[in-house]
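# give me a 3D structure for the following:
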Amino acid sequence: MRSWSDDNPKARLMQRKRTAIVNAAREAFLDTGYAETSMHRIAEAAGVSIKTVYRHFDGKDELFSAVIHDACSAPEGPEGEHADLPWLSEPPRVALPMAGIDYLSRVLSPTELALYRVVTRDAPRFPELGPRYRQVMEVRVGVLARYLGHWAPSEGWTVAEPREMASTFVAMLGRDLFEDALHGVRRPDDDEIAARARAATGQLMALLRSGAS
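Next up is the predicted model:
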């Protein structure tokens, strides 16, 4: 995405237009998929010219990446911290169940599941979609990995590969729940999500205490 300096008098207008474009693109991608969505359709739905769309995004794959990022990423505060992740300031026994609930609530949301279906359906024809999607998803693992690395010394953990441990936690969280929701078998309710987060936390803490990394 192209950007403008904060002191640019058109910056706020540009941001509003960008938001409109991303929102219109999300609805279009979810409605007809990546392959069948044109930039002209997105421009029309957003109420902007095609030239404006390309002023913000170099192409459809970059716009799709922005849609994924907007739908799936936690917003960042002024210092780069993830402002809506209160668990980051808590000790592990409190933070990890909270992190698990947050992760599952996001990844099992109708919007994220629908975007994942778009990626898996159209990636064979548009191989750039997979890396775009994975890049955004890896942000979550990175946040958790940094958290584990930060607490390792005070907790007495030996964590040679924090990202690997974070990925393990994510895998334990999503086991069977994600597939069930993705395939429309069922969507876990809040109680089941909380129970899975507690169970995965217990498993992860056991691994961390054992020194497995």
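# all contacts plus neighbour counts: C-alpha atoms, from now on.
OK.
# contacting residues around the nearest residue to residue 162 once chain neighbours are set aside?
Distance criterion C-alpha to C-alpha, 6 or more residues apart in numbering; nearest residue to residue 162, sequence neighbours excluded, is residue 145 at 4.8 Å. Counting by C-alpha atoms under 8 Å, 6 or more residues apart in numbering, residue 145 touches 162-166.
# same thing but 10 Å
139, 159, 161-167, 169 (C-alpha atoms under 10 Å, 6 or more residues apart in numbering).
# from those, which two are the most distant?
Using C-alpha to C-alpha, the pair of the contacts of residue 145 lying farthest apart is 139 and 159, separated by 19.2 Å.
# number of nearby residues for the closest residue to residue 182 other than its chain neighbours?
Nearest residue to residue 182, sequence neighbours excluded (C-alpha to C-alpha, 6+ apart): residue 113, at 6.0 Å. With neighbours defined by other C-alpha atoms under 10 Å, the count for residue 113 comes to 19.
# is it fair to say residue 113 lies in a strand?
No. Per DSSP: H, G, I helix; E, B strand; the rest coil, residue 113 lies outside any strand segment and is helix.
# so it touches residue 105, yeah?
No. Under the criterion of C-alpha atoms under 10 Å, residue 113 makes no contact with residue 105, lying 11.0 Å away.
# next up, for comparison:
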Amino acid sequence: MRDWSPDHPRAKVMARKRAAIVAAAEQAFVRDGYAGSGMESIAREAGVSIMTLYRHVRTKDDLFAAVIESACHPVDMEESAKIEDAMKKPLADILLFIGVMFQERIRGPKTTHLLRVVMTEMRRFPHLGELAYNGLINAHVERLDAFLSTREETSDMPAERRRKIGHDFFERLIGLDDYRVLLGLSAPSEQSIRSRAEIAAQELLAELERDGRAPGTQEP
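As a prediction, this is how the structure comes out:
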């Protein structure tokens, strides 16, 4: 979605309108499906004009992608404070934090509802699968890769290798539990989520050690 610069006087107003648009779109997609959701009706539910909506997104695909982004990468003061605090810890602790956070987001109710929309409408709109995968998985891989590129242990690692170990990290966090959640069955316990995150973190660190890159304990 389009953004004003942070110091622009209309930034807060536009941020509130953006949040209202995304919230209305999420409700519409979950309630009416992708095909049944119209841009004009979403604008009405958000309390904005259709012109305002199109200042933020150009197409319904852009809006769907923004909804997925919001579900997988929520931003609020409390969450930002937790992330900022976690990023000051040793790499092993940071990876554990990311692993737990990713699992909570990927299995959260908002994400689950949106995935069900994608699965229902894939036959008519196959491109939704790629939109969802990019927002749910690739965005996390890219953010971890960007973070690892700033770490002393991995900053000079070949980009392809660094991205692969990040991809493998997230792959270890996804399992049969995710199908249970999609089917409306019981979600994994907090202990199970943490254990899976610990294993994924340990495996990534082991990859670094095999590459001769012993993880440090300094702050990033």
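# any idea what the TM-score comes out to?
After superposition, the two chains reach a TM-score (TM-score structural alignment, normalised by the length of the first structure) of 0.81; 208 aligned residues with a C-alpha RMSD of 3.1 Å.
# re earlier: residue 139 and residue 159 of the first structure: who's more crowded?
Neighbour tally, residue 139 of the first structure and residue 159, criterion other C-alpha under 10 Å: the higher count belongs to residue 159, 21 against 15.
# do you know how far the more buried one is from residue 140 of the first structure?
Note on residue 159 of the first structure: its distance to residue 140 of the first structure, by C-alpha to C-alpha, to the nearest Å, is 18 Å.
# before we move on, what about residue 24 of the first structure?
25 Å.
# look through the first structure and tell me its longest helix.
For the first structure, the helix with the greatest residue count under DSSP state H is helix 129-155.
# run the chain-centre distance for the helix or strand that that one is followed by.
Sequence order places helix 162-174 as the next helix or strand after helix 129-155 of the first structure, per DSSP states H and E. Going by C-alpha atoms, centre = their mean, to the nearest Å, the spacing between the C-alpha centre of helix 162-174 of the first structure and its chain's C-alpha centre is 15 Å.
# where exactly do the helices run in the first structure?
11-32, 39-46, 50-56, 60-72, 92-107, 110-122, 129-155, 162-174, 177-182, 190-210.
# just put these in CSV and tack on distance to residue 2 of the first structure.
Formatted as CSV, these follow (distance: least, C-alpha to C-alpha, whole Å):
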stretch, distance to residue 2 of the first structure
helix 11-32, 10
helix 39-46, 17
helix 50-56, 5
helix 60-72, 11
helix 92-107, 27
helix 110-122, 23
helix 129-155, 17
helix 162-174, 30
helix 177-182, 33
helix 190-210, 38
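# and those helices: which comes nearest residue 1 of the first structure?
Closest approach to residue 1 of the first structure among the helices of the first structure (C-alpha to C-alpha): helix 50-56, 5.6 Å.
# what does that closest one contact?
By C-alpha under 10 Å, 6+ apart, helix 50-56 of the first structure touches 1-3, 14-15, 17-18, 20-22, 39-44, 46, 49, 57, 59-60, 62-63.
# what's the average distance of it to the second structure?
Compared with the second structure after fitting, helix 50-56 of the first structure deviates on average by 2.6 Å (mean C-alpha distance after the TM-score superposition for the first structure).
# what number of residues lie near residue 130 of the second structure?
Around residue 130 of the second structure sit 12 other residues, with neighbours defined as other C-alpha under 10 Å.
# would you quantify the distance from it to residue 33 of the second structure?
17 Å.
# also residue 153 of the second structure?
45 Å.
# now for the residue most central in space within the first structure: which residues touch it?
With distances taken as C-alpha atoms, centre = their mean, residue 72 lies nearest the centre of the first structure, 3.1 Å away. Listed by C-alpha under 10 Å, 6+ apart, the contact set of residue 72 of the first structure reads 66, 103, 106-107, 109, 111-112, 115, 133, 136-137, 139-140.
# now the buried members of those.
The neighbour count (16 or more other C-alpha atoms under 10 Å) marks 66, 103, 106-107, 111-112, 115, 133, 136-137, 140 as buried among the contacts of residue 72 of the first structure.
# TSV for those, including distance to residue 10 of the first structure?
Below are those laid out as TSV (distance: C-alpha to C-alpha, whole Å):
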residue	distance to residue 10 of the first structure
66	21
103	36
106	33
107	35
111	31
112	32
115	31
133	30
136	28
137	31
140	32
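# may I ask which two of the residues you listed are separated the most?
Greatest spatial distance in these: 66 and 103, 19.5 Å, computed using C-alpha to C-alpha.
# wait, residue 144 of the first structure sits on residue 82?
No. Counting by C-alpha under 10 Å, residue 144 of the first structure does not reach residue 82; the two are 11.2 Å apart.
# that older thread, from the contacts of residue 145 of the first structure, which would you call buried?
Among these, those classed as buried by 16+ other C-alpha under 10 Å are 159, 162-163, 165-167, 169.
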